[in-house]
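Peer 1: dropping a prediction and its sequence here:
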Amino acid sequence: MTNTELQEFTASVRALLTKHAGSAAVRAAMDTDLGYDPALWRLLCEQIGVAALAIPEEHGGVGASLVESLVVVGELGRVLAGVPMLGSAVLGVQAVLLSGDAAACDRLLPEVAEGTRTLAVCWAGESGWDETGVQESGGTLTGTARYVLDGHTADTLIVLTSTGSFEVAATAAGVARRVVPTMDPTRKLSEITFTAAEAHRLGTGDPAPAITRLREIAWAAVAAEQVGAAARCLEMTVEYTKSRVQFGRPIGSFQALKHRMADMYVLLESAESASAAATLAVSENAATAAEDVWVARLHCSEALNTIVAETVQLHGGIAITWEHDAQLFFKRAHGNAQLFGTPRRPVALTS
């Protein structure tokens, strides 16, 4: 897409979410077993085609790049909607594509593009994403994958192991799924246990490069989501300080608060730049992707944590009540800071 087309696309996504994913709708959905509004997901898939964006045309998709997909992730971050965009349409799709298994792509991705099938990537072990939690032996899987996005509702599980990636039906024998308690009520994470579960191997290549690439995509996507959440936090703060009156004037007119909001704005702008660089780098699989993603992962996490903390401070006591959305953004910020682990410093940056 050209810059103009990308701006128009972003505006379309934001308009749909503004209409159908307001605070009340998100809060109602997060209390359901599904964790999101299926009607919202259908609208996003049917009217905008979000699930098909990064799927090649030969597999039933739009054939766009990761840039467009991560724009959607960023817009979802503004409203905290828990639809299966990040877990399925980004990570799930990329895991299948990276396997290099053309037959699996033909079988799985057209339905994902339509929004009728969702995927979940089973990856992290007990100590996090630096090790896989499931082991393969003789075509069966044993072990437990933790912190699985959309794992409790996915139709198909893509399991990453040290020997390769595997496809397993979510309802297959030997598969047990449970939702685990988390700090962030707007994002459900699951624990999936495999007990000698039969699995179909995807591709035959070395899984290590694919896992490294998938981790970079995951961090770039989280950075995009963090920027969207930070932008909304700043908007909420500015709106509140314009309407909250003390000593006969809006508190936003006080110079000390103006300075704090100006600092929030500068931090947001730098985070947007870092996120944009990482998104473009992973989309083009550039040589600088590891460094760009490292910068975005750390800076965007710090930016959102700082901005949301200021949001709470400048709203006062109301921000820590259940009724105000600031506490939801606070919880998302701290959850996202740990999601997919923390990157090590790239070798190229240590010299």
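Peer 2: Perfect, I can see it now.
Peer 1: please make it C-alpha for all contacts and neighbour counts, starting now.
Peer 2: Fine.
Peer 1: gap between residue 264 and residue 330?
Peer 2: Residue 264 is 15 Å from residue 330, where distance means C-alpha to C-alpha, to the nearest Å.
Peer 1: swap in residue 95?
Peer 2: Counting by C-alpha to C-alpha, the gap from residue 95 to residue 330 is 30 Å.
Peer 1: one more: residue 179?
Peer 2: Residue 179 sits 21 Å away from residue 330, going by C-alpha to C-alpha.
Peer 1: between the two, point out the one with more neighbours.
Peer 2: Taking other C-alpha atoms under 10 Å, residue 179 and residue 330 do not tie; residue 330 has more neighbours (24 against 18).
Peer 1: OK, contacts around that one?
Peer 2: Counting by C-alpha atoms under 8 Å, 6 or more residues apart in numbering, residue 330 touches 305, 308-309.
Peer 1: if we only consider those, which is nearest to residue 29?
Peer 2: Nearest to residue 29 out of the contacts of residue 330 is residue 308 (C-alpha to C-alpha; 22.7 Å).
Peer 1: for the residue nearest the centre of the chain, which non-adjacent residue is spatially closest?
Peer 2: Centroid-nearest residue in the chain, with C-alpha atoms, centre = their mean: residue 86, separated by 4.0 Å. Once flanking residues are discounted, residue 86 sits nearest to residue 73: 6.5 Å by C-alpha to C-alpha, 6 or more residues apart in numbering.
Peer 1: and that neighbour, how many neighbours?
Peer 2: Residue 73: 28 surrounding residues under other C-alpha under 10 Å.
Peer 1: what's the answer for the one 3 residues further on, then?
Peer 2: Here the count is done by other C-alpha under 10 Å, and residue 76 has 24 residues near it.
Peer 1: for residue 195, same thing?
Peer 2: Using other C-alpha under 10 Å: residue 195 sits among 15 other residues.
Peer 1: check contacts around it.
Peer 2: 141-143, 174-175.
Peer 1: go through those and say which is closest to residue 117.
Peer 2: For those, the nearest to residue 117 is residue 175 (18.2 Å; C-alpha to C-alpha).
Peer 1: before we go on, here's another structure to hold up against the first:
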Amino acid sequence: MSQISDEDRQALRDGFARYLEAEADEKKLRSAIANDRGYDEAIWQQMAEMGLLGIAIAEDSGGVGGGAIDVALVMEEIGKKLLPVPFLSTCVVAADMISRFGSEAIQQDLLPKIAAGELVISTGGSGDFVPLSDHDLSLSAKSSAADWTLNGQVSFVSHAGNADYHLLGLQEDGVDSAYLVKASDAVSKDRLITNDPAQRLFKLHLSDARAIKLEVLDADGIGQVRMRAIAALAAEQAGAMRAIFEITMDYLRTRYQFGRPIGSFQAIKHMAAELLVEVESATSAALAAAKALDANSPDAAKFVSLAAFTCKDAFRTVSAQAIQMHGGIAYTQEHIAHLYWRRARAGLPLFGSSDAHREQYLKSREAA
């Protein structure tokens, strides 16, 4: 349950939106994509100053005590600007995992640093809390007294390039385990080629890398982490599709053909109307999922599944149609529409395919 009032929530969102409008334009986005870090550190630190990096962290751990709805509103604004910051991996997944399963000492050490923007945590491996699981990973954990060491390789680790810790999951015989590995000489990495230039995925090579094991990973707790991450991703996709829809509508109003705006043509009007329905439906689904989680609704899993496949599919449709409505210019990567399309494609496999979520949703409806 969120500890943030409606008034403060709206103020946080409005302030963040104004800041991004002024400081996160397309030029900044492309510059961030091109640098080694993959995002603008100044924006990341400003998010910390605004309290956004600790939005999902309890007040007694240095955060602001927000809930799923607060995370969703932040993620919507991140999505609108395609902001390539490690918010999902660090401030949603890792923060939640540490809050639920980390020892008191670990929580006191790491959570305030996350909220202050002093710590970036990548996520990878295998398990329900991992955004993009590596089903072919060759990773093993070995205990020695109170210490754990990891050996092997794991791919598709998000934002591992400049991460201070790596949160790696292992799933053996249906049982989840998770380890925090500090960036060190025992961990080397190779950047992977991705369809979305802003998506930073790495392959890690671990050789006797010391690790902290998060204890007692109960199924209900892991399920909550997964659902909250999926709801956050859905909100990001809803924000992104709204942004590219509005960019496209502006183009239709200003691009003239045969002496009139192309947006006045009936066929284009029908396409635009259908896309608006997609955008509004996805936004409603994402917010409904976040509200269900905050209310501890028994139907939360159903709402999350609905938001997952609705937002994945709608973002893919809206971004693809945006390219069609822009014409040939949008087929080039130099046009912003191309970046939205790539982000939509990159998000399809995260936390499971839309088909898998649709199947889960239908099963929950049948069981009701």
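Peer 2: Noted; the coordinates are in hand. For clarity, every value in this text was computed on a predicted model and none was experimentally measured.
Peer 1: and the TM-score between these chains?
Peer 2: The TM-score (TM-score structural alignment, normalised by the length of structure 1) is 0.93; 348 aligned residues with a C-alpha RMSD of 2.2 Å.
Peer 1: before we move on, back to that, now, which of the contacts of residue 195 of structure 1 sits nearest residue 4 of structure 1?
Peer 2: Closest to residue 4 of structure 1, out of all of the contacts of residue 195 of structure 1 and judged by C-alpha to C-alpha, is residue 175, at 46.1 Å.
Peer 1: tell me where the stretch 51-200 of structure 1 has helices.
Peer 2: For the stretch 51-200 of structure 1, applying DSSP state H, counting those that start in this stretch gives helices covering 66-79, 93-99, 102-114.
Peer 1: in structure 2, what stretch matches the last one?
Peer 2: When you say that, I think you mean helix 102-114 of structure 1. Counting by TM-score structural alignment, helix 102-114 of structure 1 pairs with residues 104-116 of structure 2.
Peer 1: check the longest one too.
Peer 2: The alignment of helix 66-79 of structure 1 onto structure 2 (TM-score structural alignment) covers residues 68-81.
Peer 1: ok, residues contacting the matching stretch?
Peer 2: Taking C-alpha under 8 Å, 6+ apart as the rule, stretch 68-81 of structure 2 contacts 1-2, 9, 13, 16-17, 20, 24-26, 29, 52, 55-56, 92, 228, 231-233, 235-244, 286-287, 290-291, 293-294.
Peer 1: of the contacts of residue 195 of structure 1, buried ones?
Peer 2: For the contacts of residue 195 of structure 1, a burial check counting by 16 or more other C-alpha atoms under 10 Å picks out 141-143, 175.
Peer 1: show me just the buried residues among the contacts of stretch 68-81 of structure 2.
Peer 2: So, by 16+ other C-alpha under 10 Å, the buried ones in these are 2, 9, 13, 16-17, 20, 24, 29, 52, 55-56, 92, 228, 231-233, 235-244, 286-287, 290-291, 293-294.
Peer 1: related to what we said a few turns ago, surely the residue nearest to the centre of structure 1 meets residue 221?
Peer 2: Yes - using C-alpha atoms under 8 Å, residue 86 of structure 1 makes contact with residue 221 at a distance of 7.3 Å.
Peer 1: any idea how far residue 30 of structure 1 is from the aligned partner of residue 26 of structure 2 in structure 1?
Peer 2: Counting by TM-score structural alignment, residue 26 of structure 2 lines up with residue 23 in structure 1. As defined by C-alpha to C-alpha, residue 23 of structure 1 lies at a distance of 11 Å from residue 30 of structure 1.
Peer 1: what do you get for residue 269 of structure 1?
Peer 2: Taking C-alpha to C-alpha, one finds residue 269 of structure 1 at 30 Å from residue 30 of structure 1.
Peer 1: neighbour-wise, which of those two wins?
Peer 2: The neighbour count for residue 269 of structure 1 versus residue 30, taken as other C-alpha under 10 Å, is higher for residue 30 (20 against 15).
Peer 1: so that one sits against residue 38, correct?
Peer 2: No - counting by C-alpha under 8 Å, residue 30 of structure 1 does not reach residue 38; the two are 11.5 Å apart.
Peer 1: mind listing residues that contact stretch 221-239 of structure 1?
Peer 2: Stretch 221-239 of structure 1 has contacts (C-alpha under 8 Å, 6+ apart) with 70-71, 73-80, 86, 252, 261, 264-265, 268, 271-272, 275-276, 279, 296-297, 300-301, 303-304, 307-308, 311, 314-315, 326, 329, 333, 336, 339.
Peer 1: hmm, which of the residues you listed are the buried ones?
Peer 2: Among the contacts of stretch 221-239 of structure 1, those classed as buried by 16+ other C-alpha under 10 Å are 70-71, 73-80, 86, 252, 261, 264-265, 268, 271-272, 275-276, 279, 296-297, 300-301, 303-304, 307-308, 311, 314-315, 326, 329, 333, 336.
Peer 1: shouldn't residue 204 of structure 2 be in contact with residue 189?
Peer 2: Yes - using C-alpha under 8 Å, residue 204 of structure 2 is in contact with residue 189, at 4.5 Å.
Peer 1: more neighbours: those two, which one.
Peer 2: Regarding residue 204 of structure 2 and residue 189, a neighbour count based on other C-alpha under 10 Å identifies residue 204 as having more, with 22 against 17.
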